[in-house]
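Visitor: next one to model:
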Amino acid sequence: MTITTLSSREFNQDTSRAKKAASEGPVFITDRGKPAHVLLSIEEYHRITGKRRSIADALAMPGLTDIEFDPPRVSIGLRPADFS
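Guide: All right, here's what the predicted structure looks like:
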């Protein structure tokens, strides 16, 4: 895996070079000498992030049916507003 570093200016002037380099490994894009972005091939992105999942899958928490949860009932009383 080859890591390539390009300045923002180099990236803007030669995006095809950056895309070719991304097929060989990550491309770090710097802004004022500091890494600001990373360009990856879609295959590498999927490899890193794992399988795609829906928002419902991401929010689902398997095994919650085994957890007992019985919160106490809360009574909130109302009182008149004090406008003084």
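
Visitor: make it CA atoms for all contacts and neighbour counts henceforth
Guide: OK.

Visitor: for L6, give its distance to R32.
Guide: The gap separating L6 from R32 is 11 Å, by C-alpha to C-alpha, to the nearest Å.

Visitor: who's more crowded, those two?
Guide: The neighbour comparison of L6 against R32 (other C-alpha atoms under 10 Å) goes to L6, with 20 against 10.

Visitor: let's compare: structure for the following, please.
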Amino acid sequence: MSLQMWRACSNLPTLSHPGGVAMTITTLSSRELNQDVARAKNGPVFITDRGKPAHVLLSIEEYRRLTGKRRNLVEALSMPGIADIEMEIPRSREFPRPAAFE
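Guide: Below you'll find the model as predicted:
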């Protein structure tokens, strides 16, 4: 997520989730985090360092939900913000192996 997108989301009380579920967003400084880690139960907690986002704290359930689901290529390429990612894929110089018909 780019910093510009983060700033846009930080002004909103909720963040729209790919599954259609809205989550509450909490923004904390590292000092505030030490006082109240339980806020991650309500949604992602953005931890700032000198006013800039540095980390995100998630509940273990949310982390497992996000990392447990595998996406296919079509789902991955249709994710919001994917157009902002610059990626150059080098052309393969290898020739495909001939098909073995037996």
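
Visitor: let me see the TM-score of these two.
Guide: TM-score for the superposed chains, counting by TM-score structural alignment, normalised by the length of structure 1: 0.53, backed by 51 aligned residues with a C-alpha RMSD of 2.1 Å.

Visitor: out of everything not next to it in sequence, what's closest to L3 of structure 2?
Guide: P53 (7.7 Å; C-alpha to C-alpha, 6 or more residues apart in numbering).

Visitor: got the contact list for the one you found?
Guide: By C-alpha atoms under 8 Å, 6 or more residues apart in numbering, the contact list for P53 of structure 2 reads L3, F46, I47.

Visitor: ok, those in structure 1, which still hold?
Guide: Counting by both residues aligned by TM-score structural alignment, their matches' C-alpha atoms under 8 Å, the members of these that carry over to structure 1 are F46, I47.

Visitor: which of the contacts of P53 of structure 2 fall in strands?
Guide: When DSSP state E defines the strands, the subset of the contacts of P53 of structure 2 inside them is F46, I47.

Visitor: can you flag the buried ones in the contacts of P53 of structure 2?
Guide: F46, I47 (16 or more other C-alpha atoms under 10 Å).

Visitor: pull out the buried positions in stretch 29-39 of structure 2.
Guide: By 16+ other C-alpha under 10 Å, the buried positions in stretch 29-39 of structure 2 come out as S29, S30, L33, R39.

Visitor: other residues contacting it?
Guide: T26, V45, I47, T48, D49, R50, G51.
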